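Visitor: Sequence plus predicted model, see below.
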Amino acid sequence: MGKSIFISLPVTDLKVSVAFYEALGFRNNPRFTDETAACMVWSEAISFMLLTHDKWRSFTTRPIPPSTSSEVMLALSCDSREAVDAMSQAAAAHGGTVDINPVEDHGFMYTRDLADPDGHDLAAMWMDVSPMPARS
């Protein structure tokens, strides 16, 4: 197995969270999914582990932060501006909150921030790096 990242998130309703992340374009990996956890694959190297609160507590005694807090924002790259908007629409239709921060449009970069049903911050983003000069 090459280098990869598994991002663990505590969730209150596993089925709702799985449906939310599937709507955003993640796919479920049943090999690492059961009634307490679901492995949601974003890319070959990036997966989200959605964990019930009981499962989460088996990893740490630290408290689960309230859904109104922000500890980290996970940016998910999209293929186009339209894909950013489509992800935002899917999030809103599946229990998420869209545009939790102002939309950012810098021409070469377009970002819309959203929260999943448990308040975890995500950023749907598209960037065209072609106008940026190469650095040595």
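Guide: Structure received. Numbering: from 1, shown residues only.

Visitor: drop to CA atoms for contacts and neighbour counts, all remaining ones
Guide: OK.

Visitor: List the contacts of Thr33.
Guide: Cys39 (C-alpha atoms under 8 Å, 6 or more residues apart in numbering).

Visitor: ok, now the one 3 residues further on?
Guide: The neighbourhood of Thr36, defined by C-alpha under 8 Å, 6+ apart, consists of Leu14, Leu51, Thr52, Asp54, Lys55.

Visitor: do Gly2 as well
Guide: Ala45.

Visitor: which secondary structure element contains it?
Guide: Using DSSP states H and E, Gly2 sits in no helix or strand.

Visitor: could I get the contacts of Thr36 as a markdown table with secondary structure?
Guide: Converted to a markdown table, these look like this (DSSP: H, G, I helix; E, B strand; the rest coil):
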| residue | secondary structure |
| --- | --- |
| Leu14 | helix |
| Leu51 | strand |
| Thr52 | strand |
| Asp54 | helix |
| Lys55 | helix |
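
Visitor: Tell me where the chain has strands.
Guide: 5-11, 27-29, 37-41, 46-52, 73-77, 97-98, 104-105, 109-115, 121-127 (DSSP state E).

Visitor: Go through those strands and name the closest to Ile64.
Guide: strand 5-11 (7.4 Å; C-alpha to C-alpha).

Visitor: now the angle from that closest one to strand 73-77?
Guide: Strand 5-11 and strand 73-77 are oriented at 120 degrees to each other (axes from the mean of the first three to the mean of the last three C-alpha atoms, to 10 degrees).

Visitor: would a markdown table of the strands of the chain with mean neighbour count be doable?
Guide: Shown next, in a markdown table, are those (neighbours: other C-alpha atoms under 10 Å):
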| stretch | mean neighbour count |
| --- | --- |
| strand 5-11 | 17 |
| strand 27-29 | 17 |
| strand 37-41 | 23 |
| strand 46-52 | 20 |
| strand 73-77 | 15 |
| strand 97-98 | 22 |
| strand 104-105 | 14 |
| strand 109-115 | 22 |
| strand 121-127 | 21 |
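
Visitor: ok, and here's another one to check against it:
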Amino acid sequence: MRMIFVNLPVKDLPASKAFFSALGFTFNADYTNDDGACMVIEENIYAMLLTQTRFRDFINGEIGDGAKATEVITCLSADSRAEVDETLAKALAAGGKPWKPVMEHGPMYGCSFQDLDGHVWEVMHMPG
């Protein structure tokens, strides 16, 4: 079984945890401390929200500034168009910023936003 861990630097870990909690995500307490938080996206999909100090332990060079450049787009699936809209509304209410307009490409419907650190997230409904 494979797992995926997306590692993201954050400036304010408690604020980031509150932001993603407002979107409905939970955190695995076994892998959460003052330096990082393991956000559970799905059974085998996690985002490690790491303080910038801790994130530096894993990289060479500088930490990119998500407010100035896009380093990655993390796209999550949604079960319905309504879930896309609800997630965007929650993100904006929790302090996120809109990124691109809501998109509709054939049967696909999605939104995008930036979290508190400027990381870009998409939520996409792709009926099967």
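Guide: Yep, it's here. All values reported here derive from a predicted model rather than from experimental measurement.

Visitor: ok, back up a step: I'd like the strands of the first structure as TSV, with distance to Ala19 of the first structure appended.
Guide: Shown next, in TSV, are these (distance: least, C-alpha to C-alpha, whole Å):
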stretch	distance to Ala19 of the first structure
strand 5-11	12
strand 27-29	10
strand 37-41	10
strand 46-52	11
strand 73-77	17
strand 97-98	15
strand 104-105	27
strand 109-115	14
strand 121-127	16
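
Visitor: Tell me which of these sits nearest to Thr61 of the first structure.
Guide: Between those, strand 5-11 lies closest to Thr61 of the first structure; by C-alpha to C-alpha that is 12.6 Å.

Visitor: how close does the closest one sit to the second structure?
Guide: Its aligned residues in the second structure lie a mean 0.3 Å from strand 5-11 of the first structure after superposition (mean C-alpha distance after the TM-score superposition for the first structure).

Visitor: Could you name the helices and strands sitting against that strand?
Guide: With contacts taken as 3 or more C-alpha pairs under 8 Å, 6 or more residues apart in numbering; DSSP states H and E, strand 5-11 of the first structure sits against strand 46-52, helix 53-57.

Visitor: May I see the ones you listed arranged in JSON lines, with distance to Trp126 of the first structure as well?
Guide: Shown next, in JSON lines, are those (distance: least, C-alpha to C-alpha, whole Å):
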{"stretch": "strand 46-52", "distance to Trp126 of the first structure": "17"}
{"stretch": "helix 53-57", "distance to Trp126 of the first structure": "31"}
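
Visitor: Looking at those, which is nearest to Ala92 of the first structure?
Guide: strand 46-52 (19.0 Å).

Visitor: who touches Ala15 of the second structure in this structure?
Guide: Per C-alpha under 8 Å, 6+ apart, neighbours of Ala15 of the second structure: Leu116.

Visitor: Distance-wise, check it relative to Ala37 of the second structure.
Guide: Applying C-alpha to C-alpha, to the nearest Å, the value for Ala15 of the second structure to Ala37 of the second structure is 11 Å.

Visitor: cool, Ala91 of the second structure as well?
Guide: Where Ala37 of the second structure is concerned, Ala91 of the second structure sits at a distance of 18 Å (C-alpha to C-alpha).

Visitor: again with Lys100 of the second structure
Guide: Lys100 of the second structure is 27 Å from Ala37 of the second structure, by C-alpha to C-alpha.

Visitor: and if you look at Leu50 of the second structure?
Guide: 7 Å.

Visitor: any residues in contact with both of these two?
Guide: Common neighbours of Leu50 of the second structure and Ala37 (C-alpha under 8 Å, 6+ apart) are Leu13.

Visitor: Name the nearest residue to Asn7 of the second structure, sequence neighbours excluded.
Guide: Met48 (4.7 Å; C-alpha to C-alpha, 6 or more residues apart in numbering).
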